[in-house]
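> Sequence plus predicted model, see below.
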Amino acid sequence: MGTGFLGIGCPPKWGLRDIPMMPKARFEIITNYMPKVGSLALDVAFRTCTVQVNLDFSSEADMIRKFRANCNSSVANSPFTDGKPNGYLSMRSHFWTDTDKNRTGMLPFVFDDSFGFEQYVDYSLNVPMYFVYRKKKYIDCSGMFFRDFMAGKLPSIPGEHPTFNDWEVHLGTIYPEVRLKRYLEMRGADGGPFRSLCALFAFWVGLLYDEVSLQNFLDITTDWTSQERQLLRNKVPKSGLKTPFQDGLLRDVAEDVLKLAKDGLERRGFKETGFLNAVTEVVRTGVTPAEKLLELYYGKWGESVDPVFEELLY
């Protein structure tokens, strides 16, 4: 078919006008609504690719600890858009900064003492809806609220009440950095080649599925303020592991956290630490995947992005 799959966070050449919309009714509703709430929303919808890590929790208390740990993640692998460097290491991550503030972001309330399932439900009820699916049709409910739906007062279908499936669909239209469902979805990574994906999964399993490593990681981050977390969220897409943080660089934190992930995998006893090789190299050198691509662009590739289609081809 002449089709290939590229392990990267943004298409390196194509603009919004070059990318056709999947012919689904729900996408039409979403793409009509998104520009009303964010100047970069359509860029997110049409030209970004993430890879989620989905991991389980065993209780509400376990969910809280893992959720807080996951709010600190990012992988930078999208330095090209429109056929040239875009000034970011993760343009995909930058696109999310002005998409829809009602349904994206860091969720500072996760670090409140009162946080739990109920607080996340309250947050979700206050996120505007996109649509409801009835009789094989998507009904436009953009900007309306699930609370009104529960009371039978949704303007698009007055008198009707939601099913549990409606609630699950609504939760799937909320896009914070970490999303809570029956499991936790970590959404902070750019798409990448296969070796990077294996490293990404192994990193989080080693960190979150080992009690000692998880607690040690929470101890490292417990004094981080909401302002510091947001500072990292804003700056890491541009400066990666070279981002100044506290008394050093983010790379210093990454070295400590990577060791915790490796220790956690070793304690699991399944000989999984080899999967960390790709991320180990990034932390050792301080050079993100995006920076390696930029080195190739300004060197071997002669300022052309075309070779990336071979470099990151699956």
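Structure's in. What do you need?
> alpha carbons only for contacts and neighbour counts from here, please
Will do.
> residues in contact with residue 81?
Counting by C-alpha atoms under 8 Å, 6 or more residues apart in numbering, residue 81 touches 10-15.
> wait, residue 258 sits on residue 203?
Yes: applying C-alpha atoms under 8 Å, one finds residue 258 in contact with residue 203, separated by 7.2 Å.
> Give the residue from the two that has the larger number of neighbours.
Shown here are residue 258 and residue 203; by other C-alpha atoms under 10 Å, residue 203 has more neighbours (26 against 20).
> Identify the residues contacting that one.
For residue 203, the contacting residues are 258, 261-262, 276, by C-alpha under 8 Å, 6+ apart.
> what's the answer for residue 222, then?
For residue 222, no residue meets the contact criterion (C-alpha under 8 Å, 6+ apart).
> now it: how far from residue 39?
Residue 222 is 34 Å from residue 39, where distance means C-alpha to C-alpha, to the nearest Å.
> try this one next to it:
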Amino acid sequence: MYGNYTMVLSLSSCGAGAVINLSALKTYVGFSPKKYLTCKRSNIAVSNQGIKATASASAAVAATEPLTKEDLMAYFASGCKPKEMWRIGTEHEKFGFEVKTLRPMKYEQITALLNSIAERFDWDKVTENGRTIGLKQGRQIISLEPGGQLELSGAPLKTLHQTCDELHSHIYQVKTVAEELGIGFLGIGYEPKSSLDAVATAPKVPSSTSILLRRFDIIRDYLVRFVSSDPDDVMRRTCTVQVNLDYSSETDMIRKFRASLALQPMATALFANSPFSNGKPNGFLSMRSHLWIDAIKNRTGMIPFVFHDSFGFERYVDYALDLPMCFLHRNKSYLNCRGMTFRDFLSGKISHLSHEQATINDWQNHIGTAWPEVDYSVSRTPYRLKSTVGLLYDEESLQTVLDMISDWTPEEREMLRTQVPITGLKTNFRYGSLQHVAEDVLKLAKDGLERRGYNETGFLNAIAEVVKTGVTPAEKLLELYNGDWGQSVDPLFQEMKY
């Protein structure tokens, strides 16, 4: 089963990669926290900590002089890795619900689940004010999203077989504990039944006493001012899987970024899986993707400059420097930046934060709050999954994709982005439908996986069926809703349950 699919190119201290957001995809790959990064110019060190699951931990940062634009570019450049070191992985989110009532998990149930997983399967607890808010085991992290969504951030792995094994192990552990608690987990991109109020009360922790929720509240405050969509809807009722890939050079990053961004709507169509809201069809195949279309224009979307000749590390740094900041992490707490840009922060123009000196960790946190369709995220190690591995980790397939998209116009790319959440693979494009593009891309992905030599092409079988029929997972659910389910979404919880 699939969820919504959104590509993102992730540039991290460990490398960059095309990232796919496949909401609650059942077979996925894993993500790892950042490694040590050293920028010689300013002697900057970034510790190996996971941001989300270690919200209460202080960052280890040492800077001998103020950061400069060159330092920020060097941070991205340090991610270049030789091909033999490229890895794949994801962040995997899912909705928890009470099996008897189909209501979202309560915070007390989330705590019991985390504590039991820790005790039974030897995970270390991540706590905040005595509460368990996450788990850590080696390079894997389990954390919570604002609506109580459970997220696994996995380890960097070499093959799709390894990533599949990682997922199966994680799901086994979660299900073993969840079933005893009367809890199930749902693989879908948008909460199909409960109202926003019901979901919003899932983690019942006063934000005034929670550092983690303080971070969420600051981001929400920013979204309220700049987003036309309801920020609570975006933060609390959506799920995703983000998949990252490595790059070897600035040129390699540019090529992968462009290929990923152009093909993002096709990816959304292939994995579209959020057709229900509040217990009935919402008019979309991918409600999750649609919500982001109305989000912050300069912080989300197709970022057209990626296709300009000027694009590279410096151009992306300039873009991120002029984005308003959400927060700073200081002394185990989060400070609201009130929408001032990172460029202003570097120059000391933020009056209420004038005493603070920018660090690489600040830059990392800032980059992590940019959400275009494909992005640089310094909080993640780069990876990628299935068809994407075959496309972006194989030089021949990647070049063929770049040739294919070379004459796509900005207007066409934007049209695909806005229309695909509604019509999926049936979206009209040039002389046919997007399904025909997907057929060509799928063949390239298969060829690329074959050349990798790890016997990974079998992972494309489910996608191949979607491409062949042109019927997305969302359309199959709608057919069941109007047929066997008698126009009720309740059976979906069993159908899409892990």
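Thanks, I have the structure now. Predicted, not measured: the structure shown is a model, and the values here were computed from it.
> Quantify their similarity with the TM-score.
Remark: TM-score between the superposed chains equals 0.92 [TM-score structural alignment, normalised by the length of the first structure]; 301 aligned residues with a C-alpha RMSD of 1.5 Å.
> about what we covered before: shared with the second structure, which of the contacts of residue 203 of the first structure?
Shared with the second structure under both residues aligned by TM-score structural alignment, their matches' C-alpha atoms under 8 Å, the contacts from these are 258, 261-262, 276.
> now the helices: where do they sit in the stretch 251-400 of the second structure?
Using DSSP state H, counting those that start in this stretch, the helices of the stretch 251-400 of the second structure run over residues 287-293, 313-321, 342-346, 360-367, 386-392, 395-405.
> which residues of the first structure does the first one align to?
Residue correspondence for helix 287-293 of the second structure in the first structure, counting by TM-score structural alignment: residues 91-97.
> Check the third one too.
Under TM-score structural alignment, helix 342-346 of the second structure corresponds to residues 146-150 of the first structure.
> Common neighbours of residue 258 and residue 203 of the first structure, please.
Residues touching both residue 258 of the first structure and residue 203 (C-alpha under 8 Å, 6+ apart): there are none.
> how many other residues sit next to residue 25 of the first structure?
Counted with other C-alpha under 10 Å, the neighbours of residue 25 of the first structure add up to 13.
> Look up how far residue 312 of the first structure lies from it.
For residue 25 of the first structure, the distance to residue 312 of the first structure equals 32 Å [C-alpha to C-alpha].
> Residue 175 of the first structure now?
Separation of residue 175 of the first structure from residue 312 of the first structure (C-alpha to C-alpha): 26 Å.
> The two - which one has more neighbours?
residue 175 (20 against 15).
> count of neighbours near residue 477 of the second structure?
Using other C-alpha under 10 Å, residue 477 of the second structure has 22 other residues around it.
> Which residue range of the second structure does the longest helix seen in the first structure align onto?
Using DSSP state H, we find that the single longest helix of the first structure is helix 250-268. The aligned range for helix 250-268 of the first structure in the second structure is 434-452, by TM-score structural alignment.
> Once aligned, what mean separation remains between that stretch and the first structure?
Comparison of stretch 434-452 of the second structure with the first structure after fitting gives an average deviation of 0.4 Å (mean C-alpha distance after the TM-score superposition for the first structure).
> quick one: buried residues of that stretch?
Using 16 or more other C-alpha atoms under 10 Å as the test for burial, stretch 434-452 of the second structure gives 434-439, 441-449, 451-452.
> which residues are contacting it?
Stretch 434-452 of the second structure is contacted from outside by 266, 387-391, 393-394, 396-397, 400-401, 424-428, 455-457, 460, 464, 467-468, 470, using C-alpha under 8 Å, 6+ apart.
> mind checking how far that stretch is from the chain centre?
Its chain's C-alpha centre and that of stretch 434-452 of the second structure lie 23 Å apart, by C-alpha atoms, centre = their mean, to the nearest Å.
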